[in-house]
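[1] next comes the sequence, and after it the predicted model I'd like to discuss.
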Amino acid sequence: MEDVDRISDLPDSILTHILLFLSTKEAVGTSILSSRWKYIFTLVPNLHFDLVDDLCHKNLESCILHIKSFISFVDKPLSLHETSLDRFHLKCREMVHGRRVYSWISTAIRCGVKHLDISISPD
């Protein structure tokens, strides 16, 4: 019996609906499945970014790496986003530079975000 990828044959609207049930991180992760999935995550209307800061209590070096990784993770989906945003949730630490946060918020606004949830906690 031949393996057939029936899910990838679905229209973008259905694939996007499926991705709505995943976290933003998981939805972006689907981009590695195949060329068909590479940019489907850019159609998801809800983006949720939450910097988990438990690594920042261990040492400064791991904290800086964790924050750099978080910044790259937020930059990619926002820079590629193709549709209007219903929700944009951002929770991060003050260690993320204010200009970067301002840029993310500006991008979300340009994408017509309807619900904006921003939480910036002290270091």
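    Looks like it arrived, so ask away. Numbers count the residues shown, from 1 in each chain.
[2] contacts and neighbour counts: CA atoms only from here.
    OK.
[3] which helix of this protein spans the most residues?
    For the chain, the longest helix by residue count, based on DSSP state H, is helix 60-80.
[4] quick one: residues contacting Ser62.
    Leu55, Cys56 (Cα atoms under 8 Å, 6 or more residues apart in numbering).
[5] show me the contacts for the residue most central in space within the chain.
    Residue closest to the mean C-alpha point of the chain, counted by Cα atoms, centre = their mean, is Thr24 at 4.6 Å. Going by Cα under 8 Å, 6+ apart, Thr24 touches Asn46, Leu47, His48, Phe49.
[6] adding another structure so you can compare the two:
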Amino acid sequence: MKTGRNHGGKKNVAHDRISSLPDEILTHILSFLSTKEAVHTCVLSKRWRMMWATVPVLDFNLCEFFMDDQNDAPGDYGRKSVVRFERFVDGVLDNRKSTNLDIVRYSCRSQRCEALVYMGWLDRVVLLMPRMIHINFSRVFIFALNDPISCESLQHLVMDF
């Protein structure tokens, strides 16, 4: 809460109305952000520190991590960005609450980085029992799964190319 003086010398109090909302409403609001943006809210206050971990939507977008990595070896363009992305996804899955997961979105809309796509997350995310998994690539992309996907809660598996 911030305090200050208005022109009449009386105290002026500004309230943080968002933080006073119930957890259910805050997590609903955070569900409209990408997972990267939702995780960034952890710096707002102690109450927000792990709020992102209860959001019912995980939205991973490789393009949010893709940068021009000047130090990459020739032919390995963007590999450092993909490594940052892999670490982020693994960190989210390591710290994610195993309740209330509704939707998991994974997208890569940049053709230049699709060769580097990380799919190791899929085996781990089905353990969180999502209702829907949506995978989105900018063009037809072939990838191999280690095992068939088995998830009792899964109602929809959408793959867009």
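    Right, received. Where do you want to start? All figures in this text were calculated on a predicted structure; none of them were measured in a lab.
[7] related to what we said a few turns ago, what's the PyMOL line that selects buried ones from the contacts of Thr24 of the first structure?
    Remark: buried members of the contacts of Thr24 of the first structure, expressed as a PyMOL selection using 16 or more other Cα atoms under 10 Å:
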select buried, resi 46+47+49
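[8] among the contacts of Thr24 of the first structure, name the ones in strands.
    Of these, the ones assigned to strands by DSSP state E are Asn46, Leu47, His48, Phe49.
[9] in TSV, list these along with distance to Ser84 of the first structure.
    Shown next, in TSV, are those (distance: Cα to Cα, whole Å):
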residue	distance to Ser84 of the first structure
Asn46	9
Leu47	11
His48	14
Phe49	17
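[10] how deep is the corresponding residue of the second structure for Ile109 of the first structure tucked in, by neighbour count?
    For Ile109 of the first structure, the aligned residue in the second structure is Val126 (criterion: TM-score structural alignment). Counted with other Cα atoms under 10 Å, residues neighbouring Val126 of the second structure total 19.
[11] what's the counterpart of Trp37 of the first structure in the second structure?
    Checking TM-score structural alignment: Trp37 of the first structure goes with Trp48.
[12] quick one, what contacts that match?
    So Trp48 of the second structure contacts Thr41, Cys42 (Cα under 8 Å, 6+ apart).
[13] the strands in the second structure, which residues?
    Under DSSP E, the second structure gives strands at 2-5, 11-14, 57-61, 103-108, 132-137, 156-160.
[14] what lines up with the residue nearest to the centre of the first structure in the second structure?
    Using TM-score structural alignment, Thr24 of the first structure sits opposite Thr35 in the second structure.
[15] next one: its match from Gln70 of the second structure, what distance?
    To Gln70 of the second structure, Thr35 of the second structure is 26 Å away according to Cα to Cα, to the nearest Å.
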